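Colleague: predicted model follows, preceded by the sequence.
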Amino acid sequence: MKFVFPVFLLVFFSLVVANWTPEDYEIFSLNYKIKSDLGSDATFYSWLKLERGPKSSLGEINKAYKKMSRALHPDKYSKKSRSQRKKAEERFQRLSLVGNILRDNSLKQRYDFFLRKGFPKWKGTGYYYSRFRPGLGFVLVVLYVLVSTFQFVSLKINRTRDYQRIIDLKQEIKMKAWGDSFVPPSDGSFRKVMSQNELMFKVSPVGEISLIETDENGEQFFTLLDENDIDVNPGFRLSYFFMLPAGLWNITLGKLTGYSVKTEVEYVNPKVSTDSHQPNIKKAKKKSGGKGEKVELQNGKIIYTRKKK
């Protein structure tokens, strides 16, 4: 994830550069050279002494260009040194290019656009906008948002896939247990089925499926398969938007103030109500009250002796 933001910027700049035409690059280069020669505040209009700037008419531009071209013509530097003559020729060439741009309506509009919005600057391998320079804080915030968004979306996708995976597994097991049919057996018997990954399942007559597991003592216990045990709509508290700042608080200011933010999230299966479990709990208590001492026979069977009165 640490490469997400640089890649995002690279793609953004690539799209920007892709929208620049060869004429734009010519304007960028000419603007850079004129500012290097005449000063950072110099523009095409200020060089031609056009006081109305972008609002100057074509006639005003032609008149100003002719006047400046006569003043900067290289012939006036014929008696100067070679370096001065070369510099004069280069300046006159730039003036000619400026005249061509300002007298072409489409090129003039492009120049005026960059003059208003700002020119990109040369950064070694190309022109990039440098008006906005993100600092370390901004980069960290953007990374935090990107990572948190990606994590939350991935979490929801994975939960949804797990939910559907359990549904598909239950359908597969039922088909095997009930003879390629979704109709339960008429005798109301329980069926045991082994899945492709060699896990053993028990199928009840009403279609409930439980995973059969064996602990280290050899005792079997059953885990009911229920897709509703998976929260397919994780909330804000399960995202990095909440977990990261809450975790930082708990290990820093939370320790100093003694107040910690609860980060655990409890999820209750919406298909299982507490009322449906209550009778079973009562029945178990009543039954256990009449049992005596627990005895395990040699064959592994467990019985209870009669309780002494």
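Modeller: On my side now, so go ahead.

Colleague: could you use CA atoms for every contact and neighbour count after this?
Modeller: Fine.

Colleague: run through the helices of the chain in chain order.
Modeller: Using DSSP state H, the helices of the chain run over 4-18, 22-38, 44-47, 58-71, 82-103, 105-117, 136-177, 240-251, 253-257, 274-289.

Colleague: for Val193, find the nearest of the ones you listed.
Modeller: Nearest of these to Val193, taken as CA to CA: helix 136-177 at 6.0 Å.

Colleague: ok and that closest one relative to helix 4-18, angle-wise?
Modeller: Interaxial angle of helix 136-177 relative to helix 4-18 (axes from the mean of the first three to the mean of the last three CA atoms, to 10 degrees): 110 degrees.

Colleague: who are the packing partners of helix 136-177?
Modeller: Packed against helix 136-177, as judged by 3 or more CA pairs under 8 Å, 6 or more residues apart in numbering; DSSP states H and E, are the following elements: helix 4-18, strand 191-194, strand 200-203, helix 240-251.

Colleague: alongside the first one, take a look at this:
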Amino acid sequence: MRLITCLLLLLATAASVIAWSKEDYEIFDLVSALEAAEGKGIDFYKHVGVESSATTSEINKAYRKKSLELHPDKNPGVKNIQERFARLGVIAQILRSPEGRERYNFFYKNGVPKWRGTGYYYSRYRPTLSHTLIFLVLLSSAFHYLVLNLNYRKHQRRIDYFQNAARSSAGVLGVTSAQNGEKVTVPVQGRRRKVRVPMVEGSDQGGTLELVVVGNDVFIPHGDGTLEPISGLAHPPSISKTWFFSLILSLYVKGLDRLPPSVQDSIPAFLQPRESLGSDLLLDEEEEPEEGESALDTPTPSNRAARRLQGKKSRSTTAMPRDSPATTELESGDEDGKGEKKKKLAGGKAGAARRRKMGLKK
């Protein structure tokens, strides 16, 4: 109901704007100029010196008397007397005309509208080329920010789905509290579980994504043995990421690169561009699982190494098979001092079985 009321008001306003004529615009200009010159609240009748119900003869008599008061010959040296005298003549002409007076009486009773239409403002305040360009830049930047915000919300909902699905598959969520029976989050400290989540919610036909749940955090595994937090994939929008500010920043960085090193060193720290660092990725290390323990529930070692990678990492959308014989090469110093690289079998049931076989052979 409110929407229909707003639409009707909008249509009524648009109809009134379209109905305004050139004579209406002239009345608007006279009202604004009269209040600016004679004072706030001065209307045509007060300026001429008659009541709103005055006849035409009374208006003519009052006009002749008022014109003598404002005549430039009787007011030498008075500022803006010529404009005031000419304005009085135009106002008297509108009040003497039946059509003009009827139109002014409409605005006299209902008030002069504050918004007078784009045509009125455009005809009186024509924008220059610089004003037009600034308006277009601001408008396009606002739309770009809106698109960034919509994309961020969309990606955030997608990430929330993957996180909730991975935690549910790993048994982190869905535990019922004994006190009030509400769903609570129970983090599994120091344990890592690999799960597969459908790419499309409620359907396995679109493929699955392999994720790693460590405690209550969800990561994306990479082929080099690193884990990337899935929560960091959605970047919140900001004004600095819109196209205009990004263009200015890129040109500023290119301009700094062309300066001599001595000049670059003299630039203050807050004016120097910030280097974008890559995400902190946790090294995916696993210990040897004990007999009868699944490799998916292997405790995570406390001395997990962390390293910072610069640049962008290509994220794989398809996960490696659970029984894949892929290996990770780690530098290790042998007792004989050769420092050779040893291949460590990847996690999974197949990897655990191979390690048990190798232990029996030894």
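Modeller: Received, thanks. Predicted model only: the values in this text are computed from it and were never measured.

Colleague: TM-score of the superposition?
Modeller: For this chain pair, the superposition-based TM-score is 0.47 by TM-score structural alignment, normalised by the length of the first structure; 219 aligned residues with a CA RMSD of 5.6 Å.

Colleague: quick one: contacts for Arg82 of the first structure?
Modeller: By CA atoms under 8 Å, 6 or more residues apart in numbering, the contact list for Arg82 of the first structure is empty.

Colleague: returning to that earlier point: which of the helices and strands packed on helix 136-177 of the first structure sits closest to Val153 of the first structure?
Modeller: That would be helix 240-251 among these, by CA to CA, at 10.9 Å.

Colleague: surely Leu330 of the second structure is in a helix?
Modeller: No. Using DSSP: H, G, I helix; E, B strand; the rest coil, the assignment for Leu330 of the second structure is strand, not a helix.

Colleague: if we can go back for a sec, most tightly packed of the helices and strands packed on helix 136-177 of the first structure?
Modeller: Highest mean neighbour count among those (mean count of other CA atoms under 10 Å): strand 200-203, with a mean of 21.

Colleague: which elements pack onto that strand?
Modeller: Applying 3+ CA pairs under 8 Å, 6+ apart, one finds that strand 200-203 of the first structure contacts helix 136-177, strand 191-194, strand 209-214.

Colleague: export the ones you listed as a markdown table, with columns for distance to Gln220 of the first structure.
Modeller: Shown next, in a markdown table, are those (distance: least, CA to CA, whole Å):
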| stretch | distance to Gln220 of the first structure |
| --- | --- |
| helix 136-177 | 19 |
| strand 191-194 | 13 |
| strand 209-214 | 4 |
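
Colleague: where exactly do the helices run in the stretch 151-300 of the second structure?
Modeller: 243-257, 261-266 (DSSP state H, counting those that start in this stretch).

Colleague: winner for burial among those?
Modeller: helix 243-257 (a mean of 13).

Colleague: so which elements touch it?
Modeller: helix 129-170.

Colleague: measure Leu34 of the second structure to Leu88 of the second structure for me?
Modeller: As judged by CA to CA, to the nearest Å, Leu34 of the second structure and Leu88 of the second structure stand 9 Å apart.

Colleague: brain fart, Leu30 of the second structure
Modeller: Note on Leu30 of the second structure: its distance to Leu88 of the second structure, by CA to CA, is 10 Å.

Colleague: what do you get for Arg193 of the second structure?
Modeller: 88 Å.

Colleague: between the two, which is the more surrounded one?
Modeller: Taking neighbours as other CA atoms under 10 Å, Arg193 of the second structure and Leu88 compare with Arg193 leading, 24 against 19.
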